[in-house]
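Chemist: fold the stuff below for me.
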Amino acid sequence: MRLAKTAQERLLTILTPVAVLALWQILSQLGVISARYVPSPAQIFQTGWQLILTGELLIDVAASLYRLAIGFALGAIPGILIGMVMGLNRFVRAMLDPLIAAIYPVPKIALLPLLMLFFGIGDGSKIAVVAVAVFFLVAINTTVGVMGIDRVYLDVARNFATPWPKLFRRVILPGALPTIFAGLRISLGVAFIVLVSAEFVASRAGIGFLIWTSWQTLVIDNMFVGIIAITVLGLLASFVLKELERHLIPWRSDDR
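Modeler: Okay, the predicted model is just below:
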């Protein structure tokens, strides 16, 4: 029964974007959507295939994925570690919370010029801005997840003199994982947004670079190829993260 529901969910995940693309194609053929401004999915696919054959799209996708993967890891790992410490220690939380509260509202893309001074206009500044954007979301969610663990579980573990490593592995980490993954999924979307925005500026490769240069030269088909590429990459990355969540948190039910 559980497998059947999982299969249905995955089928719906696939059918929904397919239905949207089919409707888009029909409206384009009927002339409801002007091909001058919004190409049909078939035209976008044809243009994308040509860009793949020339290698241009693959280079841009590889550049963006490289920056995204490193930036996401550099932001998520420290975010989880610091969030854990903040959730467990009120003195550390009192010390770091004002700093996070002050810096978090600043639009991370606004920090790009400053980061370019430190890391240059190459990959370093783009990786850094992604890492900064991811760090705050993950740290805040991890802190909330640790603080949200029922005190009863911690008290029972302490009453049985549970060693700290075992307490962390069996109680604290499992209790905080759902909120941590919520933060990771939110930060993944923000990472894509920040990365593409950063690639608009002083970049010679990347999906954001493809979209921006296509807009400047009014090559609308190429611009939509870049937009669809980001959509597909975001969908695949979200799917991988969700499957990882299913594997690490098997007790969490999606039947609700």
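
Chemist: going forward, measure contacts and count neighbours with C-alpha atoms only.
Modeler: OK.

Chemist: who does whichever helix in the chain runs longest touch, helix- and strand-wise?
Modeler: In the chain, assigned by DSSP state H, the helix with the most residues is helix 56-88. Under the contact criterion of 3 or more CA pairs under 8 Å, 6 or more residues apart in numbering; DSSP states H and E, helix 56-88 touches helix 41-54, helix 90-103, helix 123-147, helix 173-199, helix 207-216.

Chemist: count of neighbours near M84?
Modeler: Neighbours of M84 under the rule other CA atoms under 10 Å: 25.

Chemist: wait, L15
Modeler: Using other CA under 10 Å, the number of residues around L15 comes to 12.

Chemist: can you name the helix or strand that it falls in?
Modeler: Secondary structure assignment for L15, by DSSP states H and E: helix 2-29.

Chemist: okay, the angle between that helix and helix 41-54?
Modeler: Angle, helix 2-29 to helix 41-54, by axes from the mean of the first three to the mean of the last three CA atoms, to 10 degrees: 100 degrees.

Chemist: counting contacts, what elements does helix 2-29 pack onto?
Modeler: Partner elements for helix 2-29 (3+ CA pairs under 8 Å, 6+ apart): helix 41-54.

Chemist: and for comparison, fold this next one:
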Amino acid sequence: MNPLQEKHRALGWARPGKGGGSSTSSSQIAYPDEIKPLLSNVAQLSTDLYNKGWQGYGGQRFADLNGTQQQALQGIQDRATGGSELWNQAKGNLSQMMGDQQNPYLDQQVANAQKSVVDSYNLSTKPQMESAMVGSGSFGNSGLQQMQQQGQNQLQQNLGNVATQMYGDAYKTNQTNKMQALGMAQGFANQDYTDLNQMLNVGNTFQDQAQNKADFNYEQWQSQQDDPYKKLQAMTGVMSGTAGSTTTSKQSGGK
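Modeler: Coordinates of the predicted model:
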């Protein structure tokens, strides 16, 4: 055999001709005997997964509104559209406090205060002036008349000051009551919303717990769906880690 033929033989093929021949070789994957049973399992599992139809989740994915939430939301809606029963009951009293209501005791209080001023004038100032006029021996004395007139003017001014101060103080008190009534009205109006929002928060806690349960059930279902794929991956991983190869050669000779 010449060198060229030797080279052809080494490469696995030979040029046909006199005194020559040809050879072929092939290789295939080989598995250890203990791994071979997995081949049928992998084939069967792969076929089952391929033929398996789409399967949706049949459980509840998201928690619905619970009764507490629905009651709270309905209450908020009713309060916004229909007003508050508590507010309706307090409305009359609040309106009186916010209005310009006349103090039924104020006029009497002013009259009593003015009477006190008049009494003080009659018991003190007036006797002094009359005594001075008597002592002068003349009731027509212009100086004494002027003093008397000044005393009366001072009396009228004092009476006016008493009325102005008392009525003014009453007005200021009334305005203060108005501002306080406004604050009370706001508190009454918002209390219903405060209570309903607290109820809504309780309902939200119930819903969160229901949602946690729904999420857990979905995770369990998803793990069940993924389980065949995990098994298939494990088996194919073992097979690929233990696979080897074998080579077979076939020679056909010439003359």
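
Chemist: so after superposing, what's the score?
Modeler: Here the superposed chains carry a TM-score of 0.22, computed using TM-score structural alignment, normalised by the length of structure 2; 85 aligned residues with a CA RMSD of 5.3 Å.

Chemist: next, the buried residues of the helix holding L15 of structure 1.
Modeler: Neighbour-count burial for helix 2-29 of structure 1, counted by 16 or more other CA atoms under 10 Å, picks out 24-25, 28.

Chemist: and of those residues, the nearest to A176 of structure 1?
Modeler: Nearest to A176 of structure 1 among these, counting by CA to CA, is W24 at 41.2 Å.

Chemist: now do the contacts for R9 of structure 2.
Modeler: 22-23 (CA atoms under 8 Å, 6 or more residues apart in numbering).

Chemist: for the buried residues of helix 2-29 of structure 1, which one is nearest P98 of structure 1?
Modeler: W24 (47.4 Å).

Chemist: give the helix, strand or coil label for L154 of structure 1.
Modeler: At L154 of structure 1 the chain is in helix, as set by DSSP: H, G, I helix; E, B strand; the rest coil.

Chemist: any idea how far stretch 86-100 of structure 2 is from the chain center?
Modeler: How far stretch 86-100 of structure 2 lies from its chain's middle: 33 Å, per CA atoms, centre = their mean, to the nearest Å.

Chemist: quick check, central residue of structure 2?
Modeler: By CA atoms, centre = their mean, structure 2 has its centre lying nearest to N201, at 8.6 Å.

Chemist: ok, that residue to Q69 of structure 2 distance?
Modeler: According to CA to CA, to the nearest Å, N201 of structure 2 stands 8 Å off from Q69 of structure 2.

Chemist: what sits against the residue nearest to the centre of structure 2?
Modeler: Contacts of N201 of structure 2 by CA under 8 Å, 6+ apart: none found.

Chemist: surely it is within a helix?
Modeler: Yes - per three-state DSSP, N201 of structure 2 lies within a helix segment.

Chemist: for D208 of structure 2, see how far away it is.
Modeler: On the measure of CA to CA, N201 of structure 2 and D208 of structure 2 end up 11 Å apart.

Chemist: closest one to A157 of structure 1 among the helices and strands packed on helix 56-88 of structure 1?
Modeler: A157 of structure 1 lies closest to helix 173-199 among the helices and strands packed on helix 56-88 of structure 1, at 13.2 Å (CA to CA).

Chemist: ok and the closest one relative to helix 207-216, angle-wise?
Modeler: 30 degrees.

Chemist: angle of helix 173-199 of structure 1 against helix 123-147?
Modeler: 150 degrees.

Chemist: other SSEs contacting helix 173-199 of structure 1?
Modeler: helix 56-88, helix 123-147, helix 207-216, helix 220-248.

Chemist: turn those into a markdown table, columns for distance to A94 of structure 1.
Modeler: Formatted as a markdown table, those follow (distance: least, CA to CA, whole Å):
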| stretch | distance to A94 of structure 1 |
| --- | --- |
| helix 56-88 | 8 |
| helix 123-147 | 12 |
| helix 207-216 | 39 |
| helix 220-248 | 30 |
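
Chemist: most tightly packed of the ones you listed?
Modeler: Mean neighbours per residue, mean count of other CA atoms under 10 Å, is largest over those for helix 123-147, with a mean of 25.

Chemist: report the angle between that helix and helix 56-88.
Modeler: Per the same axes, to 10 degrees, the angle that helix 123-147 of structure 1 makes with helix 56-88 is 40 degrees.

Chemist: quick one, helix 123-147 of structure 1 and helix 90-103 angle?
Modeler: Per the same axes, to 10 degrees, the angle that helix 123-147 of structure 1 makes with helix 90-103 is 130 degrees.

Chemist: before we move on, back to that, any chance of the helices and strands packed on helix 56-88 of structure 1 in JSON lines, plus distance to R158 of structure 1?
Modeler: Listed next are these as JSON lines, based on distance: least, CA to CA, whole Å:
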{"stretch": "helix 41-54", "distance to R158 of structure 1": "58"}
{"stretch": "helix 90-103", "distance to R158 of structure 1": "18"}
{"stretch": "helix 123-147", "distance to R158 of structure 1": "16"}
{"stretch": "helix 173-199", "distance to R158 of structure 1": "16"}
{"stretch": "helix 207-216", "distance to R158 of structure 1": "51"}
